[in-house]
Structures are given as C-alpha cells and as structure tokens.
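Undergrad: only geometry, no sequence info:
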C-alpha cells in the first residue's frame, strides 16, 4: 500500500502477545507509515522507555525520538492498558501532546471502550486485528 497520508517518524506497539506484535508490526511496515517501530511486550517496559526518551529529548532538543503513535492493548499482565494510561498521564505535557494513543484490543466490552475514550490522548479504539483499512483511517486523520 502506498502511503497517502501522514508519515510518522516512529510508532510504538504495546502488547503482551508476541504474535500480535509481529503481525501488527508487519501490517505497519506494509503500510509504510513510519521510519521506526518500537515493540514492547509489557506496559511497564514501555513506560520506562518513554521516560528515557523524554530525558533523551531534553538532551537532543531538535531530534524527534518519541513515538507519534502508540498502539496499546488493554489486557496485559503486571500493568494493563489502563494502568499504562494512568502512568502516561504523569509524563510531561510535551510527551502527552506528541504521542497519540490508539487502543488496539480484543476487548468487546463497552465499558472498556468508554473508559478508554475518557482519556483525552486516546484518539481511537480499534478491535484486533489491525487492518490496512484502519491504518489508512489513522493516517488520514
């Protein structure tokens, strides 16, 4: 698929299922929407990564290293997607402004969808699997 919309510097995938991460990574690569894909199999490591990227951004102010788009699963061990969002809320205003979050989940719970949409930085709620059509919609926003 040729990219007809926005091209991101980097995208982050957060899902405890490595197979889902691999499939989503291949889908994003085939859509050609970004230069870099950061993959995390846990929300805790993803938050630590973002904290480190914030520090690095301060040291390299003209370098764009934070992901512009984060695909976040809800149901994960140790720290679920909502706990990630609560921790994300504690990051800098610049980070929250820069990173758009898309919930990418197998949850069909209306409560999960409603709760996810209550966070201002959650831009979309998509049910797995990630499709090229959903990616097209994201880049055309």
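TA: All right, it came through fine. All values reported here derive from a predicted model rather than from experimental measurement.
Undergrad: for the rest of this, base every contact and every neighbour count on C-alpha atoms.
TA: OK.
Undergrad: can you tell me the SS state at residue 9?
TA: Under DSSP: H, G, I helix; E, B strand; the rest coil, residue 9 falls in the strand class.
Undergrad: next one for the comparison:
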C-alpha cells in the first residue's frame, strides 16, 4: 500500500492509504493546533535552554518543579541540590554559573537566606548574570521583604512553581540581562 496522506487532529493521527483510512493511532504528547496557538509566547527562546540551579531540601517539590519546567519547555541544563551546603560547594568549585536559581528559604542547617549571604559575600553569583528567585511555602511579608533585599534576587515565588510563575521570572531575568 501507498500512503497518500497523514492527517493529524488533536492527539490522534489518521493514516490513509489508497483513499481509505488504514490506521488510526494515539500519539502522546501531540498538542492540537489550538493548544499550540494559545501557548504564551512571552518567554524568550533562550529561556528554554538556560542553566537552572534548583536548591530545595524537599524531594517531592523538586520532582514537581522539574515537571513544571519541562511543561514550560525548558530543555537546558537543570542542576539540583537538596541542601544549601551542596549548592555553595558547587558554586565554589567554579562550575558553570547558572542563569537562574530557585532557592528554598526554609532548609535545615543552612537556610536559603544564609546561602545567599555566603554567595554574595564570596562573589559566587556573577552580578548581572545569575538571577535568584526565592522559592518557599512561606507567605510571610517579612520573608518576602528579606528576599528582595539581596542584590541577586529578582523574585519570590510561593511553592509550588507554575508554568506562569516560571515564565514571569524568566521574562524578568531576560529583561535584566538585556539592560
């Protein structure tokens, strides 16, 4: 048989041969044309390939964050640590500086705030290159204000990360980097 056309509709694909449908298959994931057109386009193309550093002691939260980043189209490097100490050691080794960091506030031993104090004091976050987003389940105004007092912090996101909140901080990062 010769295949004369392949029609795609939503998440189903129909293959036609010799004028009649010979096979229909479900493809996953295959977005419909409507969903592709409605996808927000406010994230710079470079946003999908940036290096993100995630520092959070909760494995469940890290798992959800990874899923959200994937759903947002992130295809770049993602480096995860479950403690601030590990992240500080990584940065001290002169590894590739991340473009964007999501740092939990409330972690055992060393908090996210203490981590940022160390990073800024030691010059571990290249000014104008690495943007930090404080990431916490806390909605206390004092935590929000303290987070924004750090020069490297561009935002504060309450857990759990959503595609919309990622796109917002990603756009903020791109704007700051361009200036």
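TA: Here it is on my side, so go on. Note that the coordinates shown come from a computational prediction; the quantities given were computed from them, not determined experimentally.
Undergrad: just give the TM-score of the two.
TA: TM-score for the superposed chains, counting by TM-score structural alignment, normalised by the length of structure 1: 0.84, backed by 131 aligned residues with a CA RMSD of 1.9 Å.
Undergrad: quick one: residue 43 of structure 1 and residue 80 touch, right?
TA: Yes. The pair residue 43 of structure 1 / residue 80 is scored as a contact, 6.7 Å apart, by CA atoms under 8 Å.
Undergrad: neighbour-wise, which of those two wins?
TA: Neighbours were tallied for residue 43 of structure 1 and for residue 80 using other CA atoms under 10 Å; the higher tally belongs to residue 43 (27 against 18).
Undergrad: show me how far the helix or strand where residue 66 of structure 2 lies is from its chain's centre.
TA: Element membership of residue 66 of structure 2, judged by DSSP states H and E, is helix 59-71. Counting by CA atoms, centre = their mean, to the nearest Å, helix 59-71 of structure 2 is centred 8 Å from the centre of its parent chain.
Undergrad: repeat for stretch 147-164 of structure 2
TA: Per CA atoms, centre = their mean, the centroid offset for stretch 147-164 of structure 2 relative to its chain is 12 Å.
Undergrad: what is the end-to-end distance of that stretch?
TA: End-to-end distance for stretch 147-164 of structure 2: 20 Å, by CA to CA, to the nearest Å.
Undergrad: in structure 1, what range does that stretch match?
TA: The alignment of stretch 147-164 of structure 2 onto structure 1 (TM-score structural alignment) covers residues 116-133.
Undergrad: could I get the buried residue list for the matching stretch?
TA: Buried positions in stretch 116-133 of structure 1, judged by neighbour count with 16 or more other CA atoms under 10 Å: 116-117, 121-127, 130.
Undergrad: switch these over to CSV; also include distance to residue 7 of structure 1.
TA: Shown next, in CSV, are the buried residues of stretch 116-133 of structure 1 (distance: CA to CA, whole Å):
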residue, distance to residue 7 of structure 1
116, 25
117, 24
121, 19
122, 19
123, 17
124, 18
125, 20
126, 20
127, 23
130, 17
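Undergrad: among the residues you listed, which two are most distant?
TA: Using CA to CA, those reach their maximum pairwise distance at 121 and 130, which is 19.4 Å.
Undergrad: for structure 1, what spans make up the strands?
TA: Remark: strands assigned in structure 1 by DSSP state E are 8-14, 34-40, 69-72, 100-105, 122-127.
Undergrad: mind checking which residue lies nearest the centre of structure 2?
TA: Compute the mean C-alpha point of structure 2, and by CA atoms, centre = their mean the closest residue is residue 69, 4.0 Å away.
Undergrad: how much space between it and residue 56 of structure 2?
TA: For residue 69 of structure 2, the distance to residue 56 of structure 2 (CA to CA) stands at 15 Å.
Undergrad: ranges for the helices of structure 2?
TA: Using DSSP state H, the helices of structure 2 run over 33-38, 59-71, 84-92, 112-121, 141-148, 163-178.
Undergrad: can you put these in a markdown table and add distance to residue 15 of structure 2?
TA: Shown next, in a markdown table, are the helices of structure 2 (distance: least, CA to CA, whole Å):
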| stretch | distance to residue 15 of structure 2 |
| --- | --- |
| helix 33-38 | 18 |
| helix 59-71 | 28 |
| helix 84-92 | 50 |
| helix 112-121 | 53 |
| helix 141-148 | 54 |
| helix 163-178 | 34 |
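Undergrad: how about residues contacting the helix holding residue 66 of structure 2?
TA: Here helix 59-71 of structure 2 makes contact (CA atoms under 8 Å, 6 or more residues apart in numbering) with 54, 56, 80, 82, 159-163, 166.
Undergrad: can you pull the contacts of residue 37 of structure 1?
TA: Per CA under 8 Å, 6+ apart, neighbours of residue 37 of structure 1: 10-13, 25.
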